[in-house]
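Q: Provide a 3D model corresponding to the input given below.
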Amino acid sequence: MKETDREAVATAVQRVAGMLQRPDQLDKVEQYRRREARKKASVEARLKAAIQSQLDGVRTGLSQLHSALSDVKDIQRSLADVSQDWRQSINTIESLKDVKDAVVRHSQLAAAVENLKNIFSGSGLGGATIVRETRDLIEQGALLQAHRKLMDLECSRDGLLHEQYRMDSGNTRDMSLIHSYFGSTQALSDELAKQLWMVLQRCLGTVRRDPTLLVSVVRIIEREEKIDRRILDRKKQTGFVPPGRPKNWKEKMFTVLDRTVTTRIEGTQAGTRESDRMWLVRHLEIIRKYVLDDLIVAKNLMAQCFPPHYEMFSNLLRMYRQALSTRMQELASEDLEANEIVSLLTWVLNTYTSAEMMGNAELVPEVDASNLEPLLSPNVVSALLDTYMSTLTSNIIAWLRKALETDRKDWVKETEPEADQDGYYQTTLPAIVFQVRPAWATPARPGYREEAQVYKEEHLRNRQHPHCYVQYMIAVINNCQTFKESVVSLKRKYLKSEGEASVSLSQPSMDGLLDAIAKEGCGSLLEEVFLDLEQHLSELMTKKWLLGSNAVDIICVTVEDYFNDFAKIKKPYKKRMIAEAHRRVVVEYLRAVMQKRISFRSADERKEGAERMVREAEQLRFLFRKLASGSGEDVDGYCDTIIAVAEVIKLTDPSLLYLEVSTLVSKYPDIRDEHIGALLAMRGDASRDMKQTIIETLEQGPAQASTDYVPIFKDIVVPSLNVAKLLK
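A: Predicted structure coming up:
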């Protein structure tokens, strides 16, 4: 307390010091004293009030504690009394079991009274039963009324079963009794469901004739769906589910519709390949018509009979698409013929999404044909295309072989082949082929080349037969050109775009094959020519030739005579044939030079022989100019080779021989040492050292051929006489 007093005094001193800091404040001392006295009195009053309030609260709390203690003692005494009374009443509770059984019995009887009408009707009392009435209504097609009565029966049965389950779920005897009593209810439900599914199976026809019947079916299904939901909700609370629930009729409805769509698609096949070659075309056309008609009806009529959340049109579209895909897969897996594969792929890839089916204006905008999934996977389409190409190729090859066999029989006729409007020989094969077959189906594929080769070999065994060998070989060559022109024409006609056509037309495989056949045919004809020229070519560069042989005259006459027949060859091949004949005649002439058939003994002989070579070169040049007139073919180059060789032989000054030979080699870079040796040996005046020097010098700087140079000496083989012997 003393410490508190000291703190109070110190605080008071501090406050007084703060009030009396200036002299003029001394006049207000009395005023300050009164103010502080009032504050003190106020604080003391509040302090007294607070202490009094605390004392009152403590007093009240003590009073309540005393009261609570008294109440606890009273409760304790009451509990003791209740415990004593309970022990005394146990026997009394045991005697109330009969009352409990009576309550359960009363509850069951109350449920029975509530369903009294259905029970009496179901037992045959009071006239016709509900079961009979319901069955009659089902047979009459009054499905809504029948369903209403069925609902009443099911409600009575389910109510009794639920009450029995709630009171005594283990009493199987009573549960079985109720099941037995309402046993016909499930049969009625099945009969009604059967009628509903029959209506749904015919829904596309029903919606046209009697849409109210379809609406009734949908209403019944919706009722059952609501009952299913209510029973499933009650199951969560009580665990009880009536027999036959949930019925799931909405799900079954879609299953029935799906099966109906599948059956409708599969049932459109009206025939088989054995009875109708066009069975697949008819089958696909019926499918197209049925699907289009069904979807239009579904969109415009049927969808209005179902609640929006059923999305009936979308579901039907999905079912039809799946059924179509399944059916197309089945058809694709069958052993289809080539034309049937074309029909199937055309229908799947084109007709299905066209305006004739899924792209029809009446299905827009619900159906977007551009976004429909394909009916067949790319792998199946590819497999069908492979099968088609394989089958078609086999069929065409077999057909072409037969056509070629027929054409081959004409080749041995005694009469000449027919000519076209321009006078060119031809057979009927190109016309037959391109009347009925695509552009790629040329007879070059199934053995045209081989047949022409066999034809040639048979002729060479006996050149008197066939009588018109040359004419028919010309026809074979002309056929190749006809095939090429027809291929180009058909590709331009049938290929879709210009780019595709240009790429296809530039492909060399077919043209190359036909050109090869024509080239071999031209070679066979030239071989025929040179077989007749063989005897006269062997006279060249011999003593007989030097003394005045007319071998070249006969050669020119023979070649010209043959080329009068060859005038029936079409221009592209005729032009090549003239050039090849020209080259081969010159090559054979030069081969005669290189075979050392003659060796000139004097300058006069060399001069005479060289001049004769020049005359004959000009004679050959004139012949081939005449044959090539109008073709634009350069026929001078080959004959110039003979003249160049003649210049080497004609040279009178041996010292200039090296220069002349060098000029020859520079003009004809493919000339070889053995050719030079044979040429010098033919001159007969070159010494061994000179020959050796010329050859060795030329070997040191071989000439380079120009890009447009056509080799001629490379085909000339000098007889097996080595250079050393030629130099002797």
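
Q: C-alpha from now on. contacts and neighbour counts both.
A: OK.

Q: Can you show me the strands along this structure?
A: With strands called from DSSP state E, the chain shows none.

Q: what's around residue 487, how many residues?
A: Neighbour count of residue 487, defined by other C-alpha atoms under 10 Å: 21.

Q: Test my guess that it contacts residue 440.
A: Yes: counting by C-alpha atoms under 8 Å, residue 440 is a contact partner of residue 487 at 6.9 Å.

Q: structure for this one too, so we can compare:
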Amino acid sequence: MKPSLPPGPEWPEQEKAEQLARGAALKWASGIFYRPEQLARLGQYRSREVQRTSSLEARIKSVVQSYLEGVKTGVWQLAQAFEAAQGTREALGQAHGLLQGMAEAMQTLQPLREQVAQHKQLQVLSQLLPRLRAVPAAVAHTQTLIGAQRLLEAYVCLRELEQLQEETWAPLGGLELPVFEGLGPLAEALGQAVEAAAAVAGQLAREDPALLVAAVRVAEVDAGHTTSLELPPRDWRRRCLQALQEGLERTHFGTPLLLESGALAGWLEALRVALPAELAIAEALVAPCCPPHYKVVQLWTHTLHSGLRRCLQQLLEGPELGAADAFTLLRWTLHVYLGPEMMGSLELGPEADVSQLEPLLTPENIEQLEATFVTQVQVNVAQWLQKALDGEVAEWNREQEPGTDSSGFYHSPLPAIVLQILEENIRVTSLVSESLQRRVHSMALSELGTFLRSFSDALIRFSRDHIRGEAMAPHYVPYLLATFNYQSALSSSVSILQPDGAASGALAPVEAALDELQRRICRLVLEALLVELQPLFEALPSRRWLSSPEVLDDVCERTARFCQDFRRVRIPAVQLLLAEVECTVVLQYLRALMQGRLVCRGADERTQVAERLQHDAAQLRELFLGLRGSRLCPFGPARGCVPRAAPGRTRRPAGRPTALALCGSPRTLQPRASTYSCAVLLSSLRALCLTPGCPRNTATAPGCLNCVLGKGDEIKVGRLGGPCSVKRLKYPGSSPDMGCTSPIPASALYGLHSQVREFLPLYADYRPTYPRQGSELASPAPTLKAE
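A: Here you go, the predicted structure:
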């Protein structure tokens, strides 16, 4: 009966195989029984299955038999191996016993072995004894050779002594004899002698090249030498090259630099001469004394460059340099050092190229030096300009008038000094770099603006002290006029501060400051004129003014006398002064008339007033035309397009007509471009318009205004040479029988001006100035209405 293993979880393959077999059998049986004709073959199928089962059983038995035979063989081999291991163990035990016996025997032979070693050492020493006795003398001789700088001979003697030491070292088992204790210091002395010779290689190449060659050969020969002695390597080649570099740096950069006046410039100039000469010596004299792989010229170049760079870095880390030293250092490092005078010389070979090395100054160093230079130069420039200004201000209180030039104009060296100081600082920085030039240019413009503001403030203090009487200036107005020439000189020459490539608008702040200074000077001059004329204008209108021309004669006389010094003012400032004086006198005259009060008692008196106005107009016209036609200078276009004071400037846009500013001093100094004359003036005052007959004047001629204040008032408005329109004006509040004796308050005159505006569009910007509150004319002005 065939044994079979019960199916279970331990044999999942068997269970699966049985299921497959049963399935196949059921499939076959179902096929047989489905077809009855196949039942006859059932016996054949049974016999075939019996044969197959027998065959499988035979094969299984064969396999199991072969496995059993293998197991039997393995068991036999294990038994044999166990027997061999037992025999080996017994043999090892016997060997161990023998070894223990030999160790005991060796301990008894140790004294004999020591005796043998000593015998061998004594034998070697006995053979080398004559040579060993000569070692102290050889050491002394070698020391003498080193002192005499006979380096090659000293090295030969040293090598012989070291060879003898090697011969005794191995037989003696590494034992160092006391006789060789001096070889270490002797070798060190020779190495120091080689270093000392290498440190002054340049000098030796000129004076004693044989010594330099000997030192280099000793270093090279020792680099290829090997020894069996357990000594640290001497590395004389590296020490020789290091001594070369240290000697170069010590020669040129070893002395600490004292930051005294001119010390840095002298040191850099000495380097400019010494470094190329050193490289020439290295190429011509030192290089032939050294092996090619030393690359002497390149070594010299790199050593000098790195030493110089390190020295400059230490210099910058110390106290802050002065402006002169910072400028000198920047120019030397950026231009001289790399220029044809030094490292860029054509006489130096490609080995002396330093363009690929680190720059002497880093961008941070350059930024630091530029900032230092600009800061200190700014302080110096500010001090120089302040001293120049103080000297100029001190002259304003002198008893003498301002100095004049050969043409008779007021002259002072102040503008030239200011511009020269600034221009020299800008120009000299172009020798260094564009960035430094831009910095200094910006600084110069800033300091010039500060100087102009200080100059303006000084003028204000000068004027205030003079007006208050604290420091009366004997020649107050001439010195004010002299400052006009200073401003004109600065305006015409400030363009020299503009370097090539600078932004076109860089001078705009300076030009604005100059214009502001010009306006302030003109205002001070006009204030001085008003101080003289104000008492005279206070008499307008009055019976004295109506009956006699003396009041206006005094005005014209004082104005003409005041303008006498204008001939010493240059063009175009004199044109500006005449224009502003003319405007100021006319406006003050009109203000006095409009703010005054005069009672006309009849037609005769009104006619007399009109005649007086006409006479005053003619007199003022004659005054200013006389001033323009005098030797002062042509007045030019007063109301047309007028160029700026400084040549090459742009024109100003037009603004409110200057002649209409009836209150206070003029707010602008330039005659306005494309402006028009006031079209509301009395017919007898038409001559007061500035240069109406100038061929370049684009201004419209004044209108003709005829006022008859009373019943049936009328106004005639028109242009000279053109048709006039007549409008009747009615004074509100007046009775039909108001006669010529009725007073005409100034407020009515202001109301009249407000109505005239509808007839004259050119007068649209005019705003009359009313008296302050509390005066008799402060009541609201009545309005005149046209019929």
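
Q: Got a TM-score for the pair?
A: The TM-score (TM-score structural alignment, normalised by the length of the first structure) is 0.69; 599 aligned residues with a C-alpha RMSD of 4.7 Å.

Q: residue ranges for the helices of the stretch 1-150 of the second structure, please.
A: With helices called from DSSP state H, counting those that start in this stretch, the stretch 1-150 of the second structure shows them at 12-34, 42-133, 135-147.

Q: May I see the buried residues of the first one?
A: Put plainly, it is helix 12-34 of the second structure. Buried residues in helix 12-34 of the second structure, defined by neighbour count with 16 or more other C-alpha atoms under 10 Å: 14, 15, 32.

Q: How far does stretch 100-108 of the first structure sit from its chain's centre?
A: Relative to the centre of its chain, stretch 100-108 of the first structure is centred 75 Å away, using C-alpha atoms, centre = their mean, to the nearest Å.

Q: mean deviation (superposed) between that stretch and the second structure, please.
A: Here the mean offset of stretch 100-108 of the first structure against the second structure after fitting is 4.8 Å, by mean C-alpha distance after the TM-score superposition for the first structure.

Q: repeat for stretch 554-564 of the first structure
A: Mean for stretch 554-564 of the first structure is 2.1 Å (mean C-alpha distance after the TM-score superposition for the first structure).

Q: how far does that stretch sit from the chain's center?
A: That offset, for stretch 554-564 of the first structure, works out to 61 Å (C-alpha atoms, centre = their mean).

Q: Would you mind pulling the contact partners of that stretch?
A: 529, 532, 533, 536, 537, 619, 620, 623, 627 (C-alpha atoms under 8 Å, 6 or more residues apart in numbering).

Q: roughly how far apart are the fifth one and residue 460 of the first structure?
A: Remark: distance between residue 537 of the first structure and residue 460 of the first structure (C-alpha to C-alpha, to the nearest Å) = 20 Å.

Q: Residue 427 of the second structure: what's it in contact with?
A: By C-alpha under 8 Å, 6+ apart, the neighbours of residue 427 of the second structure are residue 437.

Q: Now do the same for it: its match in the first structure.
A: Residue correspondence to the first structure (TM-score structural alignment): residue 427 of the second structure is left unmatched.

Q: Doesn't residue 427 of the second structure lie inside a helix?
A: Yes: according to DSSP: H, G, I helix; E, B strand; the rest coil, residue 427 of the second structure belongs to a helix.

Q: Just checking the distance from stretch 446-455 of the second structure to the centre of its chain.
A: Relative to its parent chain, stretch 446-455 of the second structure has a centroid offset of 23 Å by C-alpha atoms, centre = their mean.

Q: Next: stretch 451-460 of the second structure.
A: 30 Å.

Q: average offset between that stretch and the first structure?
A: Looks like 4.0 Å for stretch 451-460 of the second structure (mean C-alpha distance after the TM-score superposition for the first structure).

Q: which outside residues touch that stretch?
A: Applying C-alpha under 8 Å, 6+ apart, the contact partners of stretch 451-460 of the second structure are 382, 385, 386, 389, 393, 513, 514, 517, 520, 521.

Q: in it, what's buried?
A: Neighbour-count burial for stretch 451-460 of the second structure, counted by 16+ other C-alpha under 10 Å, picks out 451, 452, 453, 455, 456, 459.

Q: Aligned to the fifth one, what sits in the first structure?
A: The reference is to residue 456 of the second structure. The alignment partner of residue 456 of the second structure in the first structure, by TM-score structural alignment, is residue 449.

Q: ok so, going back, residue 537 and residue 460 of the first structure: which has the busier surroundings?
A: Between residue 537 of the first structure and residue 460, residue 537 has the larger neighbour count (other C-alpha under 10 Å), namely 19 against 16.

Q: Relative to residue 404 of the first structure, how far out is the more buried one?
A: In terms of C-alpha to C-alpha, residue 537 of the first structure sits 38 Å off from residue 404 of the first structure.

Q: Could you do residue 346 of the first structure as well?
A: 32 Å.
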